[in-house]
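Participant: dropping the sequence and predicted coords here.
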Amino acid sequence: MASTNGNGPAEGEKVNTNIVTLTRFLTEEQVKHKEATGDFTLLCHALQFSFKSIAYYIRRATLVNLTGLAGSSNTTGDEQKKLDVISNELFIEAMRSSGKCALLVSEEEEDIIYFKDSTNARYAVACDPIDGSSNLDAGVSVGTIFGIHKLAEGSKGTKEDILKPGTELVAAGFTMYGASAQLVITMKGGSVNGFTLDNGLGEFILTHPNMRLPRSRAIYSVNEGNSLYWDDKVKRYFNSLKEAPDGGKPYSARYIGSMVADAYRTLLYGGIFAYPADKKSPKGKLRILYECAPMAMVFENAGGQAVNSKMERMLEVVPQHIHDKSGLFMGSYDEVEKVKAFHK
């Protein structure tokens, strides 16, 4: 065992002093763009504060009586947890106080929230404050999903500034609150980077630079409890994954039931995540603006693919209203190609 003389770290022990925090990362990215005003960076600082706050309350939820239902339902009919309400309010206040967000769409709010006092704000944000909150009381990983759009030139913030396809996203990502808080963020045309919250420093630290999806992987993630309602093409595709042709192995099934957690695992290990539209939900269950489009941007920028149940590129789908829904298949490039083949 290494010993010390009391003057510093143990012999042979290396301390990394070149730590890339999210704050440093954003600042360095800003310098690369001569036209940058700093507004986007300030908006991201407000976002990371909300992520840190949500992570804090989730860790303490059982201790301070924040588990259980809040006694109301959100816009999509899901029963709200106490933490859903708190996280939504945290998000709203973070966006309001940043002064850089003109309007906010949240899963927990029926209508768009306009920040009229933010007269010089140039951005519109869509978010799901806590995705998978039905798993909260069981201690299962949940997360926040977000997408950022830039307002049209001369606009003060209108519905049209957010009802745009994912190809118009400036940035997107998600935070997963599990054994540790993991933040994944990507910008238009950029790489995908993963950060881990260091609770001691109170900072997100770059731990997964330039994340890339494996080209293929024999893992699938889907709620097979809905298979009764799937159409025949979807059934044939998933049945094919369970077969082992030529003495090979069938695919492994991995389903957590929290989209952010399933997506993060798929991003790290490869495979495919699916939530297809079905006879029970003909349009699908996932919301385009703050679930499908941001995730699709992350997966495409990491070398994967994302399509809807019509096999259309998810990023090109235009939402008809702020809570519009879609089916979704996303994951490794070759795995999504296999899904497309069954739908031809």
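Facilitator: Right, received. Where do you want to start?

Participant: CA only for contacts and neighbour counts going forward, please
Facilitator: Will do.

Participant: please enumerate the helices of the chain.
Facilitator: Across the chain, reading from the start of the chain, the helices by DSSP state H fall at 22-31, 39-59, 82-98, 232-242, 259-269, 293-301, 333-343.

Participant: okay if I get the ones you listed as JSON lines plus mean neighbour count and distance to residue 136?
Facilitator: Putting the helices of the chain into JSON lines (neighbours: other C-alpha atoms under 10 Å; distance: least, C-alpha to C-alpha, whole Å) gives the following:
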{"stretch": "helix 22-31", "mean neighbour count": "15", "distance to residue 136": "26"}
{"stretch": "helix 39-59", "mean neighbour count": "20", "distance to residue 136": "8"}
{"stretch": "helix 82-98", "mean neighbour count": "20", "distance to residue 136": "9"}
{"stretch": "helix 232-242", "mean neighbour count": "15", "distance to residue 136": "29"}
{"stretch": "helix 259-269", "mean neighbour count": "22", "distance to residue 136": "12"}
{"stretch": "helix 293-301", "mean neighbour count": "28", "distance to residue 136": "21"}
{"stretch": "helix 333-343", "mean neighbour count": "17", "distance to residue 136": "30"}
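
Participant: so which of the ones you listed gets nearest residue 183?
Facilitator: helix 39-59 (8.5 Å; C-alpha to C-alpha).

Participant: relative to helix 22-31, how tilted is the closest one?
Facilitator: Interaxial angle, helix 39-59 versus helix 22-31 (axes from the mean of the first three to the mean of the last three C-alpha atoms, to 10 degrees): 160 degrees.

Participant: report all helices and strands that helix 39-59 contacts.
Facilitator: If you count contacts as 3 or more C-alpha pairs under 8 Å, 6 or more residues apart in numbering; DSSP states H and E, helix 39-59 packs onto helix 22-31, helix 82-98, strand 169-177.

Participant: residue 230: which of the ones you listed is closest?
Facilitator: Closest of the helices and strands packed on helix 39-59 to residue 230 is strand 169-177, at 28.0 Å (criterion: C-alpha to C-alpha).

Participant: comparison target below:
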Amino acid sequence: MTDTDTTDQVESIAAAIDAVVDVVARAAPEIRSGLPGRRVAAEGQNPSGETQMAADVFADDLLCERLGALDGVGTYASEERETAVDVGSGVSVCVDPLDGSSNLEPNAAMGTIVAVYDGPLPAAGRDIRAAAYVLYGPITTMAVAREGSVTEYVIHEDADYDVLTEDVRLPDDPTVYGFGGRVPHWVEPFEAFAADVESDPSLKLRYGGAMIGDVNQVLTYGGIFAYPTLSNAPEGKLRLQFEGYPVGYIVEAAGGASSNGRRSLLDVEKDDLHARTPVYVGNQELIDDLESRFAE
């Protein structure tokens, strides 16, 4: 490969990332406006055995159509589909179309997660070139990580979007935590770590049932989010390609750390598109403490 080939490839990937981010941002108001009439279960389950909501299918179909039509996107994969879809030539895009769709019924926060990989799927964590999430909260925002930096945008109802914060960084003094999974199923190392966190008066519980909402709290206030390994689910609940890698990439780009309990999420390797992983993300010192418990 020549230097020119390398430059052309880098520029091609950068252009594809720009296009993916633009499509996701501009699709967000349409996804959000389509939620009220789709708060019911769809027929069937996703590949992880979870009941699909009509909103999951709607968001997935919309994103597959829009992202799959982009020049520079070669593969589209979704939590809602068993296999990846060949849509052309270029980067691989993995999507969780509606993270936290179980929050539709109580009308709580949810989001969309996107990861762009330079490699075939299932990709390795170090193949990720950009990641983003949209948060459907009181306002619609989007966090985008690429080239070691995170930018936060506000997305307007007309599908335009503006920069809110450049170079987002986790605050040095963490103040929030959120832990998933049923407490009786927590394993001893995590149970001991959680007890120490919960006894720290400087940390407050923030857990809303949609990972992206909880991760956004960590990015905003500093702290830790975990969906841990469980006695009845050693690999946890979250999917590596669709949730673990992109969230780890975003938090690390914002100066934090990620882990599966022993190493960075980006260094975890699995050969199944829908493989699961424990997820721990947050301030470095909290992740270091967490990993030390599993090393004992």
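Facilitator: Looks like it arrived, so ask away. All values derive from a computational prediction rather than experimental measurement.

Participant: before we move on, the earlier item: could you dump the helices and strands packed on helix 39-59 of the first structure to a markdown table with distance to residue 135 of the first structure?
Facilitator: Listed next are those as a markdown table, based on distance: least, C-alpha to C-alpha, whole Å:
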| stretch | distance to residue 135 of the first structure |
| --- | --- |
| helix 22-31 | 28 |
| helix 82-98 | 12 |
| strand 169-177 | 12 |
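
Participant: of all those, which one is nearest residue 53 of the first structure?
Facilitator: Distances from residue 53 of the first structure to each of those were compared by C-alpha to C-alpha, and the smallest falls on helix 82-98, at 7.7 Å.

Participant: so residue 94 of the first structure is in contact with residue 50, correct?
Facilitator: Yes: the pair residue 94 of the first structure and residue 50 qualifies as a contact (C-alpha atoms under 8 Å) at a distance of 6.3 Å.

Participant: could you dump the helices of the first structure to a markdown table with distance to residue 173 of the first structure?
Facilitator: Listed next are those as a markdown table, based on distance: least, C-alpha to C-alpha, whole Å:
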| stretch | distance to residue 173 of the first structure |
| --- | --- |
| helix 22-31 | 13 |
| helix 39-59 | 11 |
| helix 82-98 | 15 |
| helix 232-242 | 28 |
| helix 259-269 | 10 |
| helix 293-301 | 6 |
| helix 333-343 | 19 |
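
Participant: quick one, which of the ones you listed is nearest to residue 197 of the first structure?
Facilitator: Proximity to residue 197 of the first structure, assessed across the helices of the first structure by C-alpha to C-alpha, is greatest for helix 39-59 (7.9 Å).

Participant: what lies in contact with the closest one?
Facilitator: Where contact means C-alpha atoms under 8 Å, 6 or more residues apart in numbering, the residues beyond helix 39-59 of the first structure that reach it are 23, 26-27, 30, 83, 87, 90-91, 94-95, 97-98, 100-101, 122-123, 144, 175, 177, 181, 197, 202.

Participant: give me the mean deviation of it from the second structure.
Facilitator: On the superposed models, the aligned residues of the second structure are on average 3.4 Å from helix 39-59 of the first structure, with distances taken as mean C-alpha distance after the TM-score superposition for the first structure.

Participant: end to end on stretch 271-281 of the first structure, go ahead and measure it.
Facilitator: One end of stretch 271-281 of the first structure to the other measures 24 Å (C-alpha to C-alpha, to the nearest Å).

Participant: stretch 311-319 of the first structure too?
Facilitator: End residues of stretch 311-319 of the first structure are separated by 16 Å (C-alpha to C-alpha).

Participant: buried stuff in that stretch?
Facilitator: Of the residues in stretch 311-319 of the first structure, those buried by neighbour count under the rule 16 or more other C-alpha atoms under 10 Å are 311, 313-319.

Participant: now swap in stretch 146-154 of the second structure and tell me
Facilitator: For stretch 146-154 of the second structure, a neighbour-count test (16+ other C-alpha under 10 Å) marks 146, 149-154 as buried.

Participant: just give me the closest of these to residue 105 of the second structure.
Facilitator: Ranking those by separation from residue 105 of the second structure, with C-alpha to C-alpha as the measure, puts residue 154 on top at 24.8 Å.

Participant: mind checking what the closest one lines up with in the first structure?
Facilitator: For residue 154 of the second structure, the aligned position in the first structure is occupied by residue 196, per TM-score structural alignment.
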